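Colleague: Could you work out the structure for the sequence below:
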Amino acid sequence: MNSFPILETSRLRLREIKETDAASMLAYLSDTEVMKHYGLEPFQTIEEAFDEISWYQSTLKQKTGIRWGITLKEESVVIGSCGFLNIASQHYRSEIGYELHRNYWGKGIASEALGAVIAYGFEQLKLQRIQALIEPPNIASIKLAEKQGFVREGLLRNYEYTCGKFDDMYMYSLLGQDFATSIKGKL
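Modeller: Here you go, the predicted structure:
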C-alpha cells in the first residue's frame, strides 16, 4: 500500500492514526469500561498511546494488519479505532477488532465503522474470512458482530491470558459469500 486508504461513511471518516492522535486515544484507552474486554490494562500514560500507534504502524509495514482511526466527518479527533490484525494473506483470512470512546456508545458509530472496514476487507484485501474473538461477557460486541452477519462458531476456552486471568473467547466469522449475499439482499 502506497498511501493509507481513507474510508468514508455517511457520518464518519476512517483514517490513519498519527502520533498527534495520542492524547485523544489516551482519553478512551484509559477508560476502564472501554478496556474491560480489550485484553490490556487501561492505559495510564501518553507513552502507552504512542506505543499503540507504533504497533499499528508496524503491522501495516509488515502487512499483518491495518487500523483506522474513527473520526466524525466534521471533526478530526479520533474517537476509536477499527481494523484488521493477524492478516494471514496465504489463507485470505484476518481478525478484526474495534473500540470506541464511551461517549459515542449506542449511536451506531461502531456499526457504521465496522461495516466500512468489513467491506474494505472483502473488496480490497480480497479476504475470504474475517473472524472476531469476543469475550462471552461482552454482550455489546456480540450484538454488533451478529448485526454485521458474523456467525458464532464456538467457544475457545482459556484462550487468552490477559490482565492476570485466563479469558474464554467466542470465535465469530463472516465469510466472503455471506458478505456478498448480505450486500445483494440490501440492493
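Colleague: only C-alpha atoms for contact and neighbour calcs from this point on.
Modeller: Will do.
Colleague: just so I have it, where are all the strands in the chain?
Modeller: Using DSSP state E, the strands found in the chain span residues 7-8, 12-16, 66-72, 80-88, 93-100, 129-134, 151-162, 165-175.
Colleague: okay, the ones you listed in CSV with mean neighbour count and distance to I109 next?
Modeller: Converted to CSV, the strands of the chain look like this (neighbours: other C-alpha atoms under 10 Å; distance: least, C-alpha to C-alpha, whole Å):
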stretch, mean neighbour count, distance to I109
strand 7-8, 18, 12
strand 12-16, 21, 8
strand 66-72, 23, 9
strand 80-88, 21, 10
strand 93-100, 21, 8
strand 129-134, 22, 18
strand 151-162, 14, 21
strand 165-175, 18, 20
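Colleague: Next one: V77 from G83, what distance?
Modeller: 17 Å (C-alpha to C-alpha, to the nearest Å).
Colleague: another one to check against the first:
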Amino acid sequence: MDAAPTLLDTARLHLQPLRPCDAPALFPLFHDPGAMPYWHTLPHASVDDTRATIESMLRPPHARWWTLRTAADPARAIGFLGFLGYAGIPGFGYAVHADHRSQGYVREAARAALDEGFRQLRLDRVELWIHEANLPSRRVAESLGFVRRGCFRQMYPREGRSRETWVYGATPARWCAGRAHGGPVPMAAG
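Modeller: Sure thing, here's the model as predicted:
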C-alpha cells in the first residue's frame, strides 16, 4: 500500500489524493470546534497546523488519504477520508465540512475507498475507531456493514478527558459479498 492513492470517482464525488497544499481548504474543518468535536487534536489555530497534520497523516507507510470533492465543484475539498497506514490492522477515518453532512457523501466516498482497499490493495481487514458519542459516524459505519467489535478508553484533547472509543471492523469477504448483492451485508461479530 506504499504507492500514492489512485483517483477514485463515484456518482457525485471525485476522490483525489490528499496533499499538504489542501490545507487551506481543510483548515475550516480542523479549526471549527463544532465541526470535528470527536477529533484527536485541539482545533487548529492556523493553516500551518492543518498542513502539519496532513503531512503527519501522509507520513506512515501504507497510509492512503483522499480529499472529497463534489462533481459540481471539483476544485473545492469538502472533506477527507482514508487509511491511516498503521502496521497490522489498517485503520480508516473520515471527516466532512458541516455544510456537506447528512447528504451521503461520506458513505459514498467510503464505499469507493473500501472497494479500493479490499479489492486492489488486498487488505485483510479494516477498523474504525469511533468516539462513543459520535452517533453520525457510528451510523455511517453500520450502514457500510462494519460491526462493533469492542471498545477502549482514549484521551480526547478537545474534551480534556478520556472517553470510550468504539472499535468497528470489516473484512473483505463480507464486504465483497455484500457489494456483489448491491450493498454491504451485516457482518457477524467475531
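Colleague: Need the strands of the first structure in a markdown table (columns: distance to F50 of the first structure).
Modeller: What follows is these, written out as a markdown table (distance: least, C-alpha to C-alpha, whole Å):
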| stretch | distance to F50 of the first structure |
| --- | --- |
| strand 7-8 | 23 |
| strand 12-16 | 14 |
| strand 66-72 | 14 |
| strand 80-88 | 14 |
| strand 93-100 | 17 |
| strand 129-134 | 25 |
| strand 151-162 | 20 |
| strand 165-175 | 26 |
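Colleague: how about those, which one is nearest S24 of the first structure?
Modeller: Nearest to S24 of the first structure among the strands of the first structure is strand 80-88; the distance by C-alpha to C-alpha comes to 8.9 Å.
Colleague: residues contacting C82 of the first structure?
Modeller: R67, W68, G69, I70, I96, G97, Y98, E99, A113, L114, V117 (C-alpha atoms under 8 Å, 6 or more residues apart in numbering).
Colleague: What's the match for the fifth one in the second structure?
Modeller: It stands for I96 of the first structure. Applying TM-score structural alignment, one finds that I96 of the first structure aligns to F92 in the second structure.
Colleague: chain center to stretch 170-177 of the second structure: distance?
Modeller: 18 Å (C-alpha atoms, centre = their mean, to the nearest Å).
Colleague: so where is it in the first structure?
Modeller: Counting by TM-score structural alignment, stretch 170-177 of the second structure corresponds to 174-181 in the first structure.
Colleague: Superposed on the second structure, what's the mean shift for that stretch?
Modeller: Compared with the second structure after fitting, stretch 174-181 of the first structure deviates on average by 1.0 Å (mean C-alpha distance after the TM-score superposition for the first structure).
Colleague: Next, the buried residues of that stretch.
Modeller: Residues of stretch 174-181 of the first structure classed as buried by neighbour count (16 or more other C-alpha atoms under 10 Å): L174, L175, G176, F179.
Colleague: Next, work out how far apart the first one and G65 of the first structure are.
Modeller: Separation of L174 of the first structure from G65 of the first structure (C-alpha to C-alpha) stands at 17 Å.
Colleague: And for P42 of the first structure?
Modeller: Taking C-alpha to C-alpha, one finds P42 of the first structure at 22 Å from G65 of the first structure.
Colleague: same thing with P137 of the first structure?
Modeller: 26 Å.
Colleague: which of those two has more neighbours?
Modeller: Counted by other C-alpha atoms under 10 Å, P137 of the first structure and G65 do not tie: G65 has more neighbours, with 21 against 13.
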